[in-house]
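S.K.: Model the following, please.
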Amino acid sequence: MPAYITAMGRFLPGEPVPNEEIEDYIGSVGQASSGLREQILENCGIKTRHYAIDKQHKTLFSNTDMAVEAIRQAVDRSDITLDDIDLISAATAVPDLVAPGIASSIHGALGSPPCEIVTTHGICSSGMMALKNAYLQVAAGEKKNAVASASELASRFMKSERFEGVERVSDDGAIAMEMAFLRYMLSDGAGAAVVQDRPAADGVSLRIDWISLTSYANTEDACMYMGSADNSAELTWWDYPSAAAAAGAGALALRQNLGLLPHLVRIGVKEYQRLLDEGRFDPDELTWFPVHYSSERMKTMVLKEVERKKVRGPSVEKWYSNLPRVGNMGSASIYVILEEMLSEGLVSPGDKLLVMVPESGRFAVSFAHLTAVRAGEV
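M.R.: Here you go, the predicted model:
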């Protein structure tokens, strides 16, 4: 049975925050860390982003709040109501609560009738995990009306006071590059999709042809991680005598090993080639290549690797990203990208989209093939 994305919603908190105001919201951590800002921002290409905290570091919208707002918008744009939801499939990297899962929090805040819930946990790929769960349940006939969401609230754990007392690496109090880098890269926001067993009566729907998620953790070390000071499974933040001790050691800081990022590029191109070799798609037939990537530099690296490996990649004009305008929202980014494309009328019936979401966690790559359709033209 086919499954269709019939409506999408998004929630971007507050007004767009330009680069020069970043530290007004998240504060500064050492002169050296702030000095890296221009270099980091030049490489990533982000001009504005959104924060769910204010300049006094007060949280204005929780992770759950943002997901709920995105779901409400998606449902309002569909032909169902909250009462019709059979499944809530929700993703995030860092939920509001350690337990229960964020899907429980979202269901409670929505106040919709009893239904099945699923929480997918990870980093960027968790959003695709949530969408695939909704897709498969609808395609299997288990559910008729599902919602998938992804939300991230990075600013809450990037604000300067979170680094007070953390072991530093220089006399001016600067934190390690692997922590400082992400403070200028990540943004807040949420996206949601209504997935149904039929296309929308009006407008364009996206038929989900397939979704592929592949982990390479069997051969790769973690590149992005949180919960350990040194990427050790033997000494996690739970193993310290207290949460304060874990925080002081830096075990509660999100880190990224920049030296491993080229591995993600190679793995992403390798996975693309694998699917191409299996005949899962034809690059020449693609209308759009919506891609979540963390920086414009990463895009350049991918294009160079495609050229080096002589891979039949989508032409550059088919790539689509809104990274410069909305920033990097991790798992929520691809939802916000697709919502924007639909809202702006960029997708027409018959268009084929190949969606790509790489994750640098312990390296995973997700792809989805979507076909734009109208009711009666399926």
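
S.K.: Only C-alpha atoms from now on, for both contacts and neighbour counts.
M.R.: Noted.

S.K.: Where does Tyr25 sit: helix, strand or coil?
M.R.: Judged by DSSP: H, G, I helix; E, B strand; the rest coil, the three-state class of Tyr25 is helix.

S.K.: Would you do the same for the sequence below? I want to compare the two.
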Amino acid sequence: MPTYSRITGTGSYLPPRRLSNADLAAELAAKGVETSDEWIVERTGIRARHFAAPDVNCSDLAVPAAQAAIEAAGIAPQQIDLIIVATSTPDMVFPSAAAILQHKLGIAGCPAFDVQAVCSGFVYALTVADAMIRAGNATRALVVGSEVFSRILDFSDRTTCVLFGDGAGAVVLEASETPGILASDLHADGKHVGILCVPGHVSGGAVLGDPLLKMDGQAVFKLAVGVLEDAARATLAKAGKTQDQIDWLIPHQANIRIMQSTAKRLKLPLDKLVVTVDQHGNTSAASIPLALDHAVRQGQVKKGDLLMLEGVGGGFTWGAVLLNF
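M.R.: Down below sits the predicted model:
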């Protein structure tokens, strides 16, 4: 029988510190930066986000999300034989957040590595895990998106610091005789590096360049809507499916206007759009698995539903995955 891969469990975690737009505006005002709930909501749809405590790292957020996904899958941690963490904000330069997570979960021996494709990271990681399972190199993969973007925000720039939050989401992907992941479509174009980046790095014990996030919001918006539509249509074509068969569109939760524009281009009613950006902000690689787990636990997404996951992020990277849940 052909080997496919299916999601058998989902999980997520948000750090306890929640900042509403009003909370954030008050903190920024103390630093001489003006913003408001109305300004943020009108432009992004974001109403709140969560920030991790200073001593909490990427792998710390990943642990409870992973544990919840493993529990939902009904397996023991030791049955996991592949760990992939999608992140742009790992605990340290090396080793990988995945290796650190592996140890914290009490697992040893299986391959563990990070994938860095920024906000497209979870879609990339899920595609890699699916390929490894189909090739017979794994049977139960833990795929996690985990981010502490609050560490790389420039709180003097109100156009970016209001957008992002911290969190983690995870899935267990298992080998199956029935199709789960049907098709994927991944892309990158490095000529767009400058419109969304963190241009600093570590050298000789010092930070060279600027270690804070920089973004040209208008350029990102213009590019994102087009490539997300293209990736979704390409994925549908590969799977032999049509857009009207999609039960739920679960996009990267960056900006409600980008999300709604993509749904409209695919001629999907907005009630088929899973939205968590209002409460979580943009959690980069964590946003899709966070939204998926929220929709599963709220009873929106059910077994047998056809899901379109899609993301776009710095690099510029983008991609989509179509799957039967």
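
S.K.: Where do the helices of the first structure begin and end?
M.R.: With DSSP state H as the criterion, the first structure has helices at 22-26, 31-35, 37-44, 63-76, 102-110, 126-139, 177-183, 243-248, 261-277, 296-309, 323-326, 333-343.

S.K.: Make a markdown table from these and add distance to Pro349 of the first structure to it.
M.R.: Below are these laid out as a markdown table (distance: least, CA to CA, whole Å):
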| stretch | distance to Pro349 of the first structure |
| --- | --- |
| helix 22-26 | 40 |
| helix 31-35 | 47 |
| helix 37-44 | 33 |
| helix 63-76 | 20 |
| helix 102-110 | 32 |
| helix 126-139 | 20 |
| helix 177-183 | 38 |
| helix 243-248 | 51 |
| helix 261-277 | 23 |
| helix 296-309 | 28 |
| helix 323-326 | 25 |
| helix 333-343 | 11 |
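
S.K.: Nearest approach to Ala217 of the first structure belongs to which of those helices?
M.R.: helix 261-277 (11.2 Å; CA to CA).

S.K.: other SSEs contacting the closest one?
M.R.: helix 296-309, strand 352-359, strand 364-373 (3 or more CA pairs under 8 Å, 6 or more residues apart in numbering; DSSP states H and E).

S.K.: what angle separates the last one from strand 352-359?
M.R.: Interaxial angle, strand 364-373 of the first structure versus strand 352-359 (axes from the mean of the first three to the mean of the last three CA atoms, to 10 degrees): 160 degrees.

S.K.: Run through who's touching strand 364-373 of the first structure.
M.R.: Applying CA atoms under 8 Å, 6 or more residues apart in numbering, the contact partners of strand 364-373 of the first structure are 125, 128, 199, 204-217, 267-268, 271, 281, 347-359.

S.K.: In ChimeraX, how would I select the buried members of those?
M.R.: Entered in ChimeraX, the line below selects the buried ones among the contacts of strand 364-373 of the first structure, by 16 or more other CA atoms under 10 Å:
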select :125,128,199,204,205,206,207,208,211,213,215,267,268,271,281,347,348,349,350,351,352,353,354,355,356,357,358,359
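
S.K.: Which residue lies nearest the spatial centre of the first structure?
M.R.: With the centre of the first structure defined as its mean C-alpha position, the nearest residue by CA atoms, centre = their mean is Ser331, 1.7 Å away.

S.K.: aligned partner of that one in the second structure?
M.R.: With TM-score structural alignment defining the correspondence, Ser331 of the first structure maps onto Ala285 in the second structure.

S.K.: Look up how far Leu24 of the second structure lies from that match.
M.R.: 22 Å (CA to CA, to the nearest Å).

S.K.: residues near the closest residue to the residue nearest to the centre of the first structure other than its chain neighbours, how many?
M.R.: Nearest non-adjacent residue to Ser331 of the first structure, counting by CA to CA, 6 or more residues apart in numbering: Cys124, 3.9 Å away. Burial of Cys124 of the first structure is recorded as 31 neighbouring residues (other CA atoms under 10 Å).

S.K.: what do you get for the one 10 residues further on?
M.R.: Using other CA under 10 Å as the criterion, Ala134 of the first structure is surrounded by 32 other residues.

S.K.: Equivalent analysis for the one 5 residues further on, please.
M.R.: A count of nearby residues for Ala139 of the first structure, using other CA under 10 Å, gives 19.

S.K.: which one in the second structure is aligned with it?
M.R.: Ala139 of the first structure maps onto Arg134 in the second structure, by TM-score structural alignment.

S.K.: Give the full set of residues in contact with its match.
M.R.: 3-5, 175.
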